[in-house]
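[1] Okay, predicted coordinates and the sequence, questions at the end:
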Amino acid sequence: MAIDFNAVPPSTWAENLARGQLSKLQAQIDSQTKAAKSRGDALNQLQKALQEYKSSLTTLTGKKSLVAMNATATPDGAATVTAKGNAAAGNYTVFVEQLASSQQLLMGDLAGAVAKAGDKFTVKLGGGESFEVALDGADRDNDGKLSPSELALAINRASGNSGKVNAMVLNNNGVSQLVLSSGKSGEKNAISLDLTGISDDGLKNGLSAPKELSKAQDAVVWLGGKANGVKLQQGSNTFDNIQGVSFTVNKVSKDTDPPLQISVSRGDSDTTANVQSFIDGYNKIYKAISDMSQSGGSGKQAGAFADDSSIRGLKSQLNAILRQSYDGVTLGQLGIKATREGTLELDSKKLGETLKASPDALDRFFNGADQNGALKQSADYLDKWLNSSSGLLKLRRDSEDRNQKDLTRRQEALQKNFEQTYNRYLAQFTKLQSMQDQMTQTMSMFGANSNYF
């Protein structure tokens, strides 16, 4: 084959031969790089899908109950009420005899109070709790006196207080007075002081005869009416005595007022929406994993994880978690069934019938005993994949990173091999071109001198 270096320079010949010699290796690396990128993109999509599914589970878990209950209190403003899924529908009459309140004490004149070494006093609560206030170091400005501000700080920082009693300073017409407030309402939180450990008369006198601004008082309500109802008394205005129902009373009832009515009913449409929200989240992750792991054929392109048994195992396990019975309840009993494609669909009519017969069936399945139902089991399994330090996705990414580094090293080695092969061919073709040029010149000389022969 004649080589025309005027038409094709040595560099082009060298490059074409070098690339042809290494083309199979380059094609192999290109194919593997493309597959690695496809797997990396698929891992990103898988992580996004798993995180979205877990987020939907977290939202449902935060509702505490998938059964939506409607709860109202009339007249408006008399009380607020909430109901959980295990509440029974019904109407309740409540008479509020007394609201709970926290005690608040205004202490006496502390202008002459002095914190002597070793002085201390004890703050006691009506329910038996107490804590000690040591006054060593309470005089923070070292002026020899104990101001209301310094005393308030000593009380609030006392070991064992932890919010049982809050001390503050009231400034009124240039006079500072100490105010003590119980941290919680109710008779058990009434405040008293044991001053036997105080030697300073000024301090003792200022603390010994407080003025009660607010009384420590229990809430008293009558469930069913004051005349023939059940008396409920406690330190808080929020009552949880009715299973699944919590109501907070805001005002005292008068005999001439309309009775406080609490109504609880099941919100079927909202309950269905909660269940459908779970089904939508599951179907989305199921379809995403199915697309990534499909084998291809019949006009469909194979997914990035078509030959990956662990991804198929992920889909299988998410499905298996929902196929279990939780606290005696199954998906089928809740009107949730699998389609031919493996997704879920809801029969809302059957769900409603089940909840009429067993109002807590939905929460028994999804929340389970000790909050260990289908929601938590699914979330815990997702954590095995999503954990940022030891999750299966993290391990897969680490493996892909190592594979990518190996591909980069192989590409760099191939590039170096190409350059060496190219330079060798370039040297050979350049030498051949030089020889051709010399031969051409020699032949030209023979042609020019042919008349002499």
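    Yes, it's here. The shown structure was predicted, so the numbers you read here are calculated from the model rather than taken from an experiment.
[2] drop to CA atoms for contacts and neighbour counts, all remaining ones
    Will do.
[3] tell me the SS of the residue nearest the centre of the chain?
    Centroid check for the chain by Cα atoms, centre = their mean gives T58 as the closest residue, at 6.6 Å. Put simply, T58 is helix when judged by DSSP: H, G, I helix; E, B strand; the rest coil.
[4] Second structure for comparison follows:
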Amino acid sequence: MSAISFSGVGSGIDTKTIVNALVAAEIDPQRAQLSSRKTTLDAQLSSFGRLKSALSEFQTTLNNLKTPDKFQVRSTTVGNEERFTATARSNAQPGDYQVSVEQLAKSQRLMTADNAFASSSTVVGSGTLTISTGGAYDPDLGNGFTVNIDPSKATLDDIRRAINNAPGNDAVTASIVNVDDGNGGTQARLILTAKETGVANALTVAVTEGTEPGLSALASANLVESRAAEDAIIRVNGLSATRSTNQITDVIQGVTLNLKSEEPGAEIDLRIGTDNSAIEKNVQSFVDAYNKLQNVLKDIAGKDSSGLRGDSTVRNLSSQLRSLTSGEVDGADPQARILAQIGVTIDKDGKMSLNKSTLNERLDDDFNSVANLFTSEQGIAKRLDAFVKPYTQAGGLLDNRTEGVNSRLRMLNDQQDRLDIREENLFNRLSRQFNAMDSMVAQINSNGAFLSAQLASMQW
């Protein structure tokens, strides 16, 4: 409010208190009404936020149940993980296999000849190195790269650095070791190690000599093979398979084998099964998220403080969720047509629970029927996800309701701003009027006093 002073000298009345009371009598009811509406709208925003969070959490659990590849989690058991480990995808067929690791895949290693270079600072020569994999370099195949060696940077260490930093080098790593030369001294040997295993990734080094001869010492013909490139060889149920890597993904469908050590002829048991514990965990998460969502809906619908008591959206969500969850699935196995048949039940209070023993029995008896109950086109998880999605998606039902509340809040803030201006204007207008009245009373009192004095001084 404006800083208007009040004297009250003329009238002897506390005019400031009167003005404040008059302003409050007109403004406070309107301010209280706006405040009440804001409290309700803020509560609605909070309720919609809680609801969307609970729905999103519920939808996440559906994602782990609505498709076969997510639902059909596979387990692997390896008889000896010192030889290999295994992971299985959903398309892996449960069953037993015998696997032996006959040979590990190895990367080729080449090194310079014995006593070819005294140290890493020894000048080798200039020119061009062409390093390729799987045979001679073929531009059409793009199976290699070139390294230009300048005469000013032609030491063994310069060449090591040039190879490692060469554009397009994804095939080889160059290093230098300083070892005994056999005569009481030391020598430097450049080592080229293929980055990939397998015969197909064996290295070939071609040299074009430059103005400073000597680079041909690094050509394949002059290098020593300290380790040959080898393919991995495994036997599965007596059948042989050869691959260039120790991570084998295409021998047993849906199974990745990570080879660790070789032992020819030693058969290791590999069992692929259904991972009931992972499925049980996903179903339990679904149950917990459903109960949390229903509790949020019940809390919002039942409290005035939520701002959404009796809201039709909330009522529809709660009833539809229960109906879609407890209803039969068309085309499902007669023994797994509703959730209750696999151990998921809803009591009279609407709380969902999971009987883990019943679920695991059904999984062991007929895994596919349980999977279909959730993952088929009319399955529980798919139809619930389709129902929830319009509420949670960007620009969906809840986003629209939230934006509507925010729009009303913005209008409310504008109304509060206008009310503040009106309050100030009313205060200033009343203040001026009461101050004018006070001045007038003061003037009248002054005139009365003057007249009284004049009358008293007259001689009658």
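    Everything's here; your move. Remember, predicted model here, so these are calculated numbers, not experimental data.
[5] Quantitatively, what TM-score do the chains reach?
    Superposed pair, TM-score by TM-score structural alignment, normalised by the length of the first structure: 0.72. Supporting alignment: 425 aligned residues with a Cα RMSD of 4.9 Å.
[6] quick one on the thing from earlier: got the contact list for the residue nearest to the centre of the first structure?
    For T58 of the first structure, the contacting residues are A379, by Cα atoms under 8 Å, 6 or more residues apart in numbering.
[7] likewise L178 of the first structure?
    L178 of the first structure neighbours (Cα under 8 Å, 6+ apart): 106-108, 148-149, 151-152, 167-170.
[8] List the ones among the residues you listed that fall in strands.
    106, 167-170 (DSSP state E).
[9] Longest helix of the first structure, counting residues only.
    Longest helix of the first structure, by residue count under DSSP state H: helix 392-448.
[10] tell me what that one is packed against?
    Secondary-structure packing of helix 392-448 of the first structure (3 or more Cα pairs under 8 Å, 6 or more residues apart in numbering; DSSP states H and E): helix 10-62, helix 374-386.
[11] on that earlier part again, just the buried members of the ones in strands among the contacts of L178 of the first structure?
    Among these, those classed as buried by 16 or more other Cα atoms under 10 Å are 106, 167-169.
[12] quick one: the helices in the second structure?
    For the second structure, the helices defined by DSSP H occupy 15-63, 68-71, 156-165, 276-302, 312-326, 356-365, 367-375, 380-392, 397-457.
[13] can the ones you listed go into TSV with extra columns for distance to R189 of the second structure?
    Formatted as TSV, the helices of the second structure follow (distance: least, Cα to Cα, whole Å):
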stretch	distance to R189 of the second structure
helix 15-63	56
helix 68-71	51
helix 156-165	9
helix 276-302	53
helix 312-326	71
helix 356-365	61
helix 367-375	60
helix 380-392	63
helix 397-457	68
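[14] Out of these, flag the one nearest Q341 of the second structure.
    The closest of these to Q341 of the second structure is helix 356-365. By Cα to Cα, the value is 8.1 Å.
[15] who's in contact with that closest one?
    Contacts for helix 356-365 of the second structure (Cα under 8 Å, 6+ apart): 276, 280, 342-344, 370.
[16] List just the nearest of these to D28 of the second structure.
    V344 (55.5 Å).
[17] Burial check on the closest residue to that closest one other than its chain neighbours, number of neighbours?
    Leaving aside its sequence neighbours, V344 of the second structure sits nearest to L354 (Cα to Cα, 6 or more residues apart in numbering; 4.6 Å). A count of neighbours around L354 of the second structure, defined by other Cα atoms under 10 Å, yields 20.
[18] hang on, isn't L354 of the second structure packed against Q341?
    No: L354 of the second structure is beyond contact range of Q341, at 10.9 Å (criterion: Cα atoms under 8 Å).
[19] picking up where we left off before, which of the ones in strands among the contacts of L178 of the first structure lies closest to S325 of the first structure?
    A167 (53.8 Å).
[20] aligned partner of that closest one in the second structure?
    In the second structure, the residue paired with A167 of the first structure according to TM-score structural alignment is T173.
[21] How much space separates its match from E26 of the second structure?
    For T173 of the second structure, the distance to E26 of the second structure equals 85 Å [Cα to Cα, to the nearest Å].
[22] Equivalent analysis for L363 of the second structure, please.
    71 Å.
[23] swap in E209 of the second structure?
    According to Cα to Cα, E209 of the second structure and E26 of the second structure sit 100 Å apart.
[24] These two: which has the busier surroundings?
    Between E209 of the second structure and E26, counted using other Cα under 10 Å, E209 has the larger neighbour count: 16 against 12.
[25] Pretty sure L215 is one of the things the more buried one touches, is it not?
    Yes: applying Cα under 8 Å as the test, E209 of the second structure and L215 come out as touching, 6.1 Å apart.
[26] what touches both of those two?
    By Cα under 8 Å, 6+ apart, the residues touching both E209 of the second structure and L215 are 125-127.
[27] In contact with N250 of the first structure, which residues are there?
    Contacts of N250 of the first structure were listed using Cα under 8 Å, 6+ apart, and they are 77-80, 99, 237.
[28] Tell me the one among those residues nearest to Y92 of the first structure.
    A79 (12.5 Å).
[29] how about the helices of the second structure, which one is nearest G144 of the second structure?
    helix 156-165 (11.8 Å).
[30] What does G77 of the first structure correspond to in the second structure?
    Counting by TM-score structural alignment, G77 of the first structure lines up with E82 in the second structure.
[31] thought its match was touching N258?
    No: in this structure, E82 of the second structure is not within contact of N258 by Cα under 8 Å, at 10.4 Å.
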